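>>> Coordinates only, no sequence provided:
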């Protein structure tokens, strides 16, 4: 006999507690193999595909695209172990890994590299059912009452098509009633004494925050499921002018606006990468007493040196790689800036390696990929690693490991056409070097006025790890290397 197993959102590692559904990779009724990716989710670190540890038929999906789910929340249910002959499979335990007499049904490799090694245990949450009236109990009978008592407390985004046996799902019986216009107000839900079927918790919260009674809506989704569009249509109708009869809500429906909410504008949730950036920058501002110093430098010789390197053949060397090589040389001379502050222990942790982060703007927001052991790489190696991480960032393939563990950050904001900036230190690091655009400017060179390629360099640093003399010495050494690349020969 087939058994329905529930696959929950696994632990994604790096302290992540939630993820947003970006794209479903399977439909209800699809046959999936063990370890086949079933959904693409976005965390505060990266976008990843989540493989399912079970093989079988997808019977339900939980959450629409754009919904945020906590770790441990149900993702899909899968019917496994459907016998092809008279031989039935051994019983499976509650975790879906086989009972005492049967083998495991899943691989256990829920998300390789993200901290999981076993399939999650299946726990069914049952919402207490309000007692029915004696008349209704007598009419429904013991069988119907037992089915209502075991109905799940959650509403699935999708239901199993007619071809899949009803016994493989936890779906409630179809509600009665003729179809009505999406988001219609004033038609009470048929199950007035039970939970209202809503497509996601976000839709329920949207209605609650706007004082909308979901029981006054009739959903346009399958089996009367209330969709987000239904709630938004009802809210728009309540806010329409009095003269607009078609958009005006029913007289007995009252929609209360959120107290203190603005009458215009739209709200954009701080979640995913944007939310993680906001949290990190806020923490940096709260904890780090930062200061900034800057200097203009003549980058003409650096640009000539790069042109000569690329003219000699072989892989092209990027300007960012040369700046990174200068950073690692300066950090070797001023190691105070390659450190972090342990506030609980009241200690400065000084690192003997340079994991160099670099700020990169992507469609998903600002990310800071990290080049591991940048101090041990040459210009060609740095160029290749920068290119790899940049491409992965644009494609949304950066892993949490690619975005954590940095000890110093290089911020090339000159690509945006600006000369200077006072960036916020990338917590928990102690400093960040900023590089403005390189542009022709009048400059005194060898006692004469000339047009030179000039760049503004800035250093924002944690004043707890060093004083202005150290920070100024670091920045001056960087400027000297930019103006005279031969200075780097001392550290090669």
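Thanks, I have it. Just so it is clear, the model here is predicted, and its values are computed rather than measured.

>>> Please make it C-alpha for all contacts and neighbour counts, starting now.
Fine.

>>> need the next SSE after the lengthiest strand in the chain, C-terminal direction.
What stands out as the longest strand in the chain, according to DSSP state E, is strand 448-462. Per DSSP states H and E, the first helix or strand lying C-terminal to strand 448-462 is helix 468-483.

>>> Now do that following helix: which elements does it pack against?
When contacts are defined as 3 or more C-alpha pairs under 8 Å, 6 or more residues apart in numbering; DSSP states H and E, helix 468-483 packs onto strand 290-298, helix 300-311, helix 319-333, strand 448-462.

>>> between the last one and helix 468-483, how many degrees?
Strand 448-462 and helix 468-483 are oriented at 140 degrees to each other (axes from the mean of the first three to the mean of the last three C-alpha atoms, to 10 degrees).

>>> what angle separates strand 448-462 from helix 300-311?
Strand 448-462 runs at 90 degrees relative to helix 300-311, counting by the same axes, to 10 degrees.

>>> Same question for strand 448-462: list its buried residues.
By neighbour count with 16 or more other C-alpha atoms under 10 Å, strand 448-462 contains the buried residues 452-462.

>>> Redo those residues as JSON lines? Include distance to residue 32.
Formatted as JSON lines, these follow (distance: C-alpha to C-alpha, whole Å):
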{"residue": "452", "distance to residue 32": "62"}
{"residue": "453", "distance to residue 32": "59"}
{"residue": "454", "distance to residue 32": "58"}
{"residue": "455", "distance to residue 32": "55"}
{"residue": "456", "distance to residue 32": "55"}
{"residue": "457", "distance to residue 32": "54"}
{"residue": "458", "distance to residue 32": "53"}
{"residue": "459", "distance to residue 32": "52"}
{"residue": "460", "distance to residue 32": "51"}
{"residue": "461", "distance to residue 32": "51"}
{"residue": "462", "distance to residue 32": "51"}
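
>>> got the helices and strands packed on helix 468-483 as CSV, with distance to residue 156 columns?
Output for these, formatted as CSV (distance: least, C-alpha to C-alpha, whole Å):
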stretch, distance to residue 156
strand 290-298, 49
helix 300-311, 57
helix 319-333, 48
strand 448-462, 49
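
>>> Got another one to weigh against that:
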């Protein structure tokens, strides 16, 4: 006996309310193990694999690749406890059940079966079956043991219940239901290229059995003959309502807006692009920001980096040195390592520095976060920047690696620009921008010389501090850039 359980898109955390299906990892009829990844989805934070907490046979999938689903929407259904032996015995048990007429089963739709799915889902959550782990933590696996729960014995579903649930699933990409119960039958047909919609089942109410598929395979045809021993009909048999593929209605033409012009392209604001748009809009609406900037002579900082890398060991990235300078500056000016609780009208100063850095990837702008940056050395910061940058490019950053920042570095100098007034990464209070480092004429020790000059800008939330604090922070950063020995005083 099998129970058909529904697995819904789980809560993705961090305020995420929807996800886009990128790639299905299983097909209808596949046998899945507990906690096996079944679908790859893209959220506004990252691309993750979603594991299914049930073990059994996949009986239905909801949503095509590219479809965006809200949290709580059905992803797939799994027949828990289904086996080949149970499938083979299903037709023999059919006389003891009271199946619905064929026309009734053919009319079942996912919308009409929603109460049944909800009931199955409630039953799954109430029972602690061995085929379900109860863990659905997205992005981090589901290996952690589930909480101990009472084991409740429930009456198994009848064969007619399983048939009703499984008969809804389209096969081979068709539009209507097919009268087939056994996953083994579906798999056998799929492996041999047999279209189940073209078969007339010999089982009760037109149920397609394994022998029907095997007969079609041996005869090399897609239409099976009447079952042996079945009375010959006086007239041509009327096909099942579900056996003919439904003709999809032609899409209605979309009326062009009066302002539409040839060549205009519309790009949906969703996924990473949509999340960035929402966050920047909220930042502009809520944060009264201001920007100050200063030019600094980075010649000595570059020389110090060259000397450090020449000494051997791990290479030190330039952004790691700026990060080290920032954490020292935040220790002197903790107002900028804070957030504003608007509801309580309070400024919340944070003890740890979780340093975000803007990274441009093929999927858009992402801001990975280096945890506890204030406690890391330059070598440790370099390694973590490199790891997170590579993860961002490959799309494997987890939601936890993209959230929780308290201050952000924005190295827009890599794009060949000198300065910028960036939008603060809400709900943080400040962002340091680093322009390109270029040779410029500079007065050094009373003489005009060519020096390596960088423009630094600080965008800050004017609610957390005044211009004096922001200027003091930026001046300290510039002093450390011009004379790295200044940093030694804070170590």
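Arrived safely. Quick caveat, the model's predicted, so the values are computed rather than measured.

>>> TM between them?
With the length set by TM-score structural alignment, normalised by the length of structure 2, the two chains reach a TM-score of 0.72; 389 aligned residues with a C-alpha RMSD of 3.6 Å.

>>> Residue 15 of structure 1: which of the helices and strands packed on helix 468-483 of structure 1 is closest?
strand 448-462 (25.2 Å; C-alpha to C-alpha).

>>> Remind me what the closest one packs against, helices and strands.
Packed next to strand 448-462 of structure 1, using 3+ C-alpha pairs under 8 Å, 6+ apart, are strand 290-298, helix 300-311, strand 431-435, strand 439-445, helix 468-483.

>>> could you give the angle of the fourth one to strand 290-298?
This means strand 439-445 of structure 1. Using the same axes, to 10 degrees: strand 439-445 of structure 1 against strand 290-298 is 70 degrees.

>>> Now for residue 42 of structure 1: which residues touch it?
19-22, 48, 272 (C-alpha atoms under 8 Å, 6 or more residues apart in numbering).

>>> To which residue of structure 2 is it aligned?
Using TM-score structural alignment, the partner of residue 42 of structure 1 in structure 2 is residue 42.

>>> closest one to residue 136 of structure 1 among the helices and strands packed on helix 468-483 of structure 1?
strand 290-298 (68.9 Å).

>>> which residues are contacting the closest one?
The contact list for strand 290-298 of structure 1 (C-alpha under 8 Å, 6+ apart) reads 422, 424-425, 452-463, 471-472, 475-476, 479-480, 482-483.

>>> Correct me if wrong, but residue 15 of structure 1 is in a helix.
No - judged by DSSP: H, G, I helix; E, B strand; the rest coil, residue 15 of structure 1 forms no part of a helix; its state is coil.

>>> Measure how buried it is and give me the count.
Here the number of neighbours of residue 15 of structure 1 (other C-alpha atoms under 10 Å) works out to 9.

>>> And for residue 311 of structure 2?
Quick note: residue 311 of structure 2 (other C-alpha under 10 Å) scores 9 neighbours.

>>> repeat for residue 311 of structure 1
11.

>>> Could you check how far it is from residue 408 of structure 1?
Distance from residue 311 of structure 1 to residue 408 of structure 1, counting by C-alpha to C-alpha, to the nearest Å: 31 Å.

>>> now swap in residue 492 of structure 1 and tell me
20 Å.

>>> The two: who's more crowded?
residue 408 (28 against 8).

>>> any idea how far the residue found closest to the more buried one once you drop the neighbours it is linked to in the chain lies from residue 428 of structure 1?
Distance criterion C-alpha to C-alpha, 6 or more residues apart in numbering; nearest residue to residue 408 of structure 1, sequence neighbours excluded, is residue 356 at 5.3 Å. Separation of residue 356 of structure 1 from residue 428 of structure 1 (C-alpha to C-alpha) stands at 13 Å.

>>> can you pull the contacts of residue 485 of structure 1?
By C-alpha under 8 Å, 6+ apart, the contact list for residue 485 of structure 1 reads 301-302, 305.

>>> try 10 Å
Residue 485 of structure 1 makes contacts with 299, 301-306, 322, 326, 478-479, as judged by C-alpha atoms under 10 Å, 6 or more residues apart in numbering.

>>> What of residue 328 of structure 2?
Neighbours of residue 328 of structure 2 in contact, by C-alpha under 10 Å, 6+ apart: 322, 374, 473, 476-477, 480, 487-491.

>>> and what of residue 75 of structure 1?
6-10, 21, 38-39, 50, 52, 60-63, 69, 156.

>>> run the last query once more with 7 Å
7-9, 61-62 (C-alpha atoms under 7 Å, 6 or more residues apart in numbering).

>>> now residue 449 of structure 2
Going by C-alpha under 7 Å, 6+ apart, the list of residues near residue 449 of structure 2 reads 441-443.

>>> Any quick ChimeraX command for the buried ones out of the residues you listed?
Only the buried entries of the contacts of residue 449 of structure 2 go into this ChimeraX selection, using 16+ other C-alpha under 10 Å:
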select :442
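
>>> Please, where are all the helices along structure 2?
Along structure 2, the segments classed as helices by DSSP state H run 84-93, 102-106, 114-126, 159-166, 183-191, 210-219, 271-286, 299-310, 318-332, 378-394, 467-482.

>>> Would you check the span in structure 1 matched by the shortest one?
This points to helix 102-106 of structure 2. So helix 102-106 of structure 2 sits over no part of structure 1, by TM-score structural alignment.

>>> Next, the buried residues of that helix.
Buried residues in helix 102-106 of structure 2, defined by neighbour count with 16+ other C-alpha under 10 Å: 102, 105-106.

>>> so how far is that helix off the chain centroid?
Relative to its chain's centre, helix 102-106 of structure 2 lies at 38 Å (C-alpha atoms, centre = their mean, to the nearest Å).

>>> and if you look at the last one?
Using C-alpha atoms, centre = their mean, we find the averaged C-alpha position of helix 467-482 of structure 2 to lie 39 Å away from the chain's own average C-alpha position.

>>> check the fit of that helix onto structure 1 and give the mean distance.
For helix 467-482 of structure 2, the mean deviation from structure 1 after alignment is 0.7 Å (mean C-alpha distance after the TM-score superposition for structure 1).

>>> Which positions within that helix qualify as buried?
Quick answer for helix 467-482 of structure 2 (16+ other C-alpha under 10 Å): 469-471, 473-482.

>>> And for the longest one?
Burial within helix 378-394 of structure 2, assessed by neighbour count using 16+ other C-alpha under 10 Å, is assigned to 378-379, 381-385, 388-389, 391-393.
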